[in-house]
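Trainee: next come a sequence and a model predicted from it.
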Amino acid sequence: MTDYRDETTTTTTTTGPAQPNVTVVERRGGGGGLIIGLLVLIAVCVGAYFLFVQSNSEVRKNNAVAGAAQDVGDAAKDVGDAAKKAVD
């Protein structure tokens, strides 16, 4: 918010001309920008947290699928070995 104040005092001296009027402009901040900045920072932190949690969930799911695939591969190898022994 900007306040305009016009000081209209004119001083006349005996040795010179009248002094000019002086306009003083005072600027005051309401603090709204600070509040908006804090809200944006909080929103970014919350979004980063949810992305981090989702990423960990995806990693756990991928590890579980890889473990299951490894178990299936081991079982297939065992079946193949058993079939070889049955032929011999």
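Mentor: Looks like it arrived, so ask away. Numbering: from 1, shown residues only.
Trainee: okay, CA-based contacts and neighbour counts for the rest of this
Mentor: Will do.
Trainee: sec struct for Tyr4, please.
Mentor: With DSSP: H, G, I helix; E, B strand; the rest coil as the basis, Tyr4 sits in strand.
Trainee: ok, it - how many residues close by?
Mentor: Per other Cα atoms under 10 Å, the neighbour tally for Tyr4 reads 11.
Trainee: can you give me the distance of the most centrally placed residue in the chain to Ala76?
Mentor: Geometric centre of the chain, nearest residue: Val44, 2.4 Å, by Cα atoms, centre = their mean. Separation of Val44 from Ala76 (Cα to Cα, to the nearest Å) stands at 48 Å.
Trainee: show me where this protein has strands.
Mentor: Assigned by DSSP state E, the strands in the chain fall at 2-7, 22-27.
Trainee: could I get the ones you listed as TSV with distance to Arg60?
Mentor: TSV is the format used below for the strands of the chain (distance: least, Cα to Cα, whole Å):
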stretch	distance to Arg60
strand 2-7	56
strand 22-27	55
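Trainee: next up, a second structure to put side by side with the first:
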Amino acid sequence: MADYQERPATTTTVIEKRGGGGTAIAVLLLVIVVAIAAFFLISSQTRKDNAVEGAATQVGQAASDVSDAAKDAAKGE
């Protein structure tokens, strides 16, 4: 018969962790890029909102001027 060796009932597995610094740097760069993109998008939207607000103010003022002119014309008749 063939001889065989009994294996021990428990074994220990050693796992070595190497490196991993590249992942942290990549995540940090991704966060920075997203933050910069968000800043520019928000800034762009604010400029658009301000332009629309300015245009609305001018239209409102023009409507008021037309109303005043119509009142003046009606008084003159």
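Mentor: Sure, I can see it. These figures come from a predicted structure and were not determined experimentally.
Trainee: quick one: TM-score?
Mentor: Once the chains are laid over each other, their TM-score by TM-score structural alignment, normalised by the length of structure 2 reads 0.74; 62 aligned residues with a Cα RMSD of 1.5 Å.
Trainee: of all the strands of structure 1, which one is nearest Ala69 of structure 1?
Mentor: Ala69 of structure 1 lies closest to strand 22-27 among the strands of structure 1, at 67.9 Å (Cα to Cα).
Trainee: please enumerate the helices of structure 2.
Mentor: 21-76 (DSSP state H).
Trainee: what's the burial count for the equivalent of Thr23 of structure 2 over in structure 1?
Mentor: Using TM-score structural alignment as the criterion, Thr23 of structure 2 maps onto Ile36 of structure 1. Other residues near Ile36 of structure 1 come to 11 when the count uses other Cα under 10 Å.
Trainee: same check, this time on the one 10 residues further on
Mentor: Summarising burial for Val46 of structure 1: neighbours were counted as other Cα under 10 Å, giving 12.
Trainee: cool, Ala62 of structure 2 as well?
Mentor: Other residues near Ala62 of structure 2 come to 12 when the count uses other Cα under 10 Å.
Trainee: please identify the residue in structure 1 that aligns with it.
Mentor: Matched to structure 1 by TM-score structural alignment, Ala62 of structure 2 sits across from Ala75.
Trainee: repeat that for Asn50 of structure 2.
Mentor: Mapped onto structure 1 by TM-score structural alignment, Asn50 of structure 2 lines up with Asn63.
Trainee: tell me how many other residues crowd its match.
Mentor: Counted with other Cα under 10 Å, the neighbours of Asn63 of structure 1 add up to 12.
Trainee: next one: Glu16 of structure 2
Mentor: For Glu16 of structure 2, the neighbour count with other Cα under 10 Å is 6.
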